[in-house]
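**Student:** Mind folding the following:
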Amino acid sequence: MTEKKIREVLDKFAEEAKKIYGTKLESLILYGSCARGDFENDSDIDILILLNVPLESINSERKRILDISDKLDLEYDVVLAPVVQNYELYQKYISVSVFYQNVEREGVKIA
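**Tutor:** You can find the predicted model right below:
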């Protein structure tokens, strides 16, 4: 996997997510090995999707995001690993969640 391929996949993912969510899409953040630049050929592409939607709808939104990632997985022969979260919850727990702190420290905002 190359940086160019990662960028292509991320651009397409962002385009599709923006179509679906519009202003409800707070941000897309690349994290993990692809964000750090130490990815391997078989690394997955970790993406945190922060949405301004009610907490009770997050599970149904995960399904919509998985539809996008499954399509791109096949199209680009990659493995996208999306994590969907409510933006307010993310903000609330950022000071106590090691995962969120890692995303803040090493993440790259893509949308």
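
**Student:** From here on, just use CA atoms for contacts and neighbour counts.
**Tutor:** Noted.

**Student:** Surely residue 42 is within a helix?
**Tutor:** No. Applying DSSP: H, G, I helix; E, B strand; the rest coil, one finds residue 42 to be coil, outside a helix.

**Student:** quick one: it from residue 68, how far?
**Tutor:** Computed as Cα to Cα, to the nearest Å, the residue 42 to residue 68 distance reads 20 Å.

**Student:** Who has more neighbours out of the two?
**Tutor:** Residue environment comparison for residue 42 versus residue 68 gives the larger neighbour count to residue 68, 19 against 10, counting by other Cα atoms under 10 Å.

**Student:** One more, please, to line up against the first structure:
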Amino acid sequence: MMTKKRSLEKVQPLLEEFKRELRRIYGSRLKRLIVYGSYARGEASEGSDLDLLVVLDRVDDPLAERERLSDVILDLSLRYGIVVSVLVASEASLERPSPLFLNLKREGVTV
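**Tutor:** Purely as a prediction, here's the structure:
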């Protein structure tokens, strides 16, 4: 098991590349990228997936937005050998009292 800092350092090149692609696709609609799950907690091990939340100014259809990113996600997963799991949400939806969003507030790391 790695520390939180080492977990994030390990995936930093992937995160930087993903952020570049997100900026290209969304421009100013992109508000932030949050790592959550085992990498955010410093508990990642070999085979752990990288859980990411893409936060946009607004999202009409989260599944359509996720599909829009599917080629980028697949490419990064294959090249870096890490399964990348992505959710897309709006800033406003993060205020909802869902277990996922409460957990994100507790352990998520904005990158």
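
**Student:** name the element the residue most central in space within the second structure belongs to?
**Tutor:** Compute the mean C-alpha point of the second structure, and by Cα atoms, centre = their mean the closest residue is residue 52, 1.6 Å away. Residue 52 of the second structure belongs to strand 50-56 when elements are defined using DSSP states H and E.

**Student:** And for that strand, what's in contact with it?
**Tutor:** Counting by Cα atoms under 8 Å, 6 or more residues apart in numbering, the neighbours of strand 50-56 of the second structure from elsewhere in the structure are 29-39, 82-91.

**Student:** Would you mind measuring from the counterpart of the residue nearest to the centre of the second structure in the first structure to residue 59 of the first structure?
**Tutor:** If you follow residue 52 of the second structure across to the first structure using TM-score structural alignment, you land on residue 47. The gap separating residue 47 of the first structure from residue 59 of the first structure is 16 Å, by Cα to Cα.

**Student:** coming back round to it: which of the contacts of strand 50-56 of the second structure fall in helices?
**Tutor:** Taking DSSP state H, the ones among those that sit in helices are 38-39.

**Student:** That's all I had, so thanks and see you.
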